[in-house]
Every structure is written in C-alpha cells, then in structure tokens.
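*Asks:* Sharing a model prediction with you, sequence too.
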Amino acid sequence: MSERRISATRVVDAPAERIFDLLADPAKHPLIDGSGTVRGSRSTGPRRLELGSRFGMDMRIGLPYRILNTVVEFEEGRLIAWRHFSGHRWRWRLRDLGDGRTEVTETFDWSTARFPRGIELLGFPERNRKGIEATLERLGRVVRSEER
C-alpha cells in the first residue's frame, strides 16, 4: 500500500449543492456514516463547516471516544476534507454532472498520518473501504429523504 489512499465513487441523484450542504453540516454526519462508528457531533463545533473549522464527534470503535477534526481543504460545493488528530484525512469531492446528479468520491487518506504503518497494521484501510461503500449508499438515501 504505497499510495496510502482508498476511494470509492458513486453517482447520486441529487444536485452537488444539496450534497455539499449535508457534508458541511457535522450534525448530519451520523446520518450518512456507513461504518457505524460516528455517533454524534459535539455541540461546541460550528453548524456549517468551512476552511479551518474545528469540530468534534462522538465515536465508537469497541469503546466510545471523542475526536477533534479540522477542515483542511475546502471549495464550496466541490471539495471538503478534514484531518483527525493523528493526521489522516477524510476527503469528499463532488462533480456536478449537470442533470441533477452528482459524482461523489469519498477518500480515506492516511498518507499524511503521523503513524501510517500503525493504521495499516490495525486494518483500518480495509475496514474503511467497506465503510466508504456503505456511506456512499447511505448518502444517496439521506439526501433523497431530505428533499421530501
């Protein structure tokens, strides 16, 4: 695993703006999380993310814990990425297809992590690959249900 990035892409039947609004709202992250680890957002963070925003999440992998994230990449309606305390990133890239549909790519990038080998030894890349696939599926369902 020399690249230290995994991604999946799916076309979602919703405009990019609507999907981006969902991703930029940390309170909505538990709704779209397919990994089962995101439990809730911390009330101390911003309601809408932007470059430099810091936001906390309640998580659970076996035991509950809290994590603080910082938005490190941001292009309104197109790109958002946040970094965890250990340096790895979750990135979302949106490409508006012009017909009310959007190509959505989610990436787990541990090339920037402080201890990338530890992430690999603990099996997070494969676990996160499965979580990304499930998250993209859920994202489509959530964005459709919110338009009603």
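*Replies:* That came through fine. In this text, all values refer to a predicted model and were calculated from it rather than measured experimentally.
*Asks:* Please make it C-alpha for all contacts and neighbour counts, starting now.
*Replies:* Fine.
*Asks:* What helix or strand is residue 71 located in?
*Replies:* strand 63-75 (DSSP states H and E).
*Asks:* longest helix in the protein, by residue count?
*Replies:* Assignment by DSSP state H gives helix 124-146 as the longest helix of the chain.
*Asks:* Put this next to the previous one:
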Amino acid sequence: MDTSPYLQSRQRLVPAPPRAVFELLADPAMHPVIDGSGTVRAARGGSPDRLRLGAEFGMDMRLGVPYRISNTVVEFEDGRTIAWRHFSGHRWRYELEPVDGGTLVRETWDASRLKHKWALRVLGFTRTTPGNMERTLERLAAQFDGGATPS
C-alpha cells in the first residue's frame, strides 16, 4: 500500500485471464457495474465501445447531485495496462499481471500532481478512495467468479 493520501493503490486476484479482465476495463459501459464508490452511473453517449490510447469518454456521475465527467486514456498497453485522466488531472490506472489462478489487478488513484490537492482532503476523497478501490476490485472479481456482484 502507498502512504501518500494522494497516491493510493490496491490489488486483488481476479479469477480470469488478463485478456478478459482487460476487455472489461476497456469497456466504458462496464464502469458503472464495477464501480465501488457508487458514483459512476453510466457511460455518456458518444463514448467509444472500447477504449484505446487517446480515447475520450464521459461518464454520468452522482455524488449528492448529478454531474458529468470527461476522461482521456493516457496509458494503454493492450491486455496489460490502462489509465485515464480526469479533466482535473488525477488518474485511475489498472495494471494486470498473469498469476496462477487468474490475474493480479492493481488499481492506482494518483492525485499527486494536482495543484489544489487540499480540496480532495477537505471533500473526503483521500479518506474514502482506498475503500472504494477495494470495493471496485471486489466487484471486478465478482464478474468472473460466478457470484453475484456485491452491493
């Protein structure tokens, strides 16, 4: 685990091959299904069916009130790594490593480059993001283990 509140990582074994996990992560329509924060509602119209380097996609969100967010894919190694950057500059990154029993998935939230990091702390994101990431990875794994998606 990382120690900075603005750079957090979590990992989990997902019982599926890296290709299957990557295809799910590269599909914006699946993001609400695996989101552990409860804020991602739907991929916005005009989002690509499959992400690629440089792809722009939007999400309908809700955190108290509905809002929209835009993202750009900034890292993409097919079957291995995908990361997108929000308009404010923080990144969500997924790294996939084949292991016995499936894929080790490491999710990283990186807000370390933001100018106004204090706002994330005041709004509680530095406190809630680690648990949200753990729930996301749990929901991701549930897509492949035959169990129901956790609520």
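*Replies:* Structure's in. What do you need? A quick note: this is a predicted structure, and the numbers were derived from the prediction, not measured.
*Asks:* So after superposing, what's the score?
*Replies:* In this superposition the chains share a TM-score of 0.92, using TM-score structural alignment, normalised by the length of structure 1; 145 aligned residues with a C-alpha RMSD of 1.6 Å.
*Asks:* What range does the next helix or strand after the strand holding residue 71 of structure 1 cover in structure 2?
*Replies:* Where DSSP H and E defines the elements, the next helix or strand beyond strand 63-75 of structure 1 is strand 79-83. Mapping strand 79-83 of structure 1 onto structure 2 (TM-score structural alignment) gives residues 81-85.
*Asks:* Ok, stretch 56-63 of structure 1 next?
*Replies:* The aligned range for stretch 56-63 of structure 1 is 58-65, by TM-score structural alignment.
*Asks:* neighbours around the closest residue to residue 60 of structure 1 other than its chain neighbours, how many?
*Replies:* Spatial nearest neighbour of residue 60 of structure 1, chain neighbours left out: residue 37 (4.8 Å); criterion: C-alpha to C-alpha, 6 or more residues apart in numbering. Applying other C-alpha atoms under 10 Å, we find 18 residues neighbouring residue 37 of structure 1.
*Asks:* Grab the most central residue of structure 1 for me.
*Replies:* residue 90 (5.1 Å; C-alpha atoms, centre = their mean).
*Asks:* related to what we said a few turns ago, distance-wise, check the residue nearest to residue 60 of structure 1 relative to residue 137 of structure 1.
*Replies:* 16 Å (C-alpha to C-alpha, to the nearest Å).
*Asks:* Flag every buried residue along stretch 95-115 of structure 1.
*Replies:* 95-96, 102-111, 113 (16 or more other C-alpha atoms under 10 Å).
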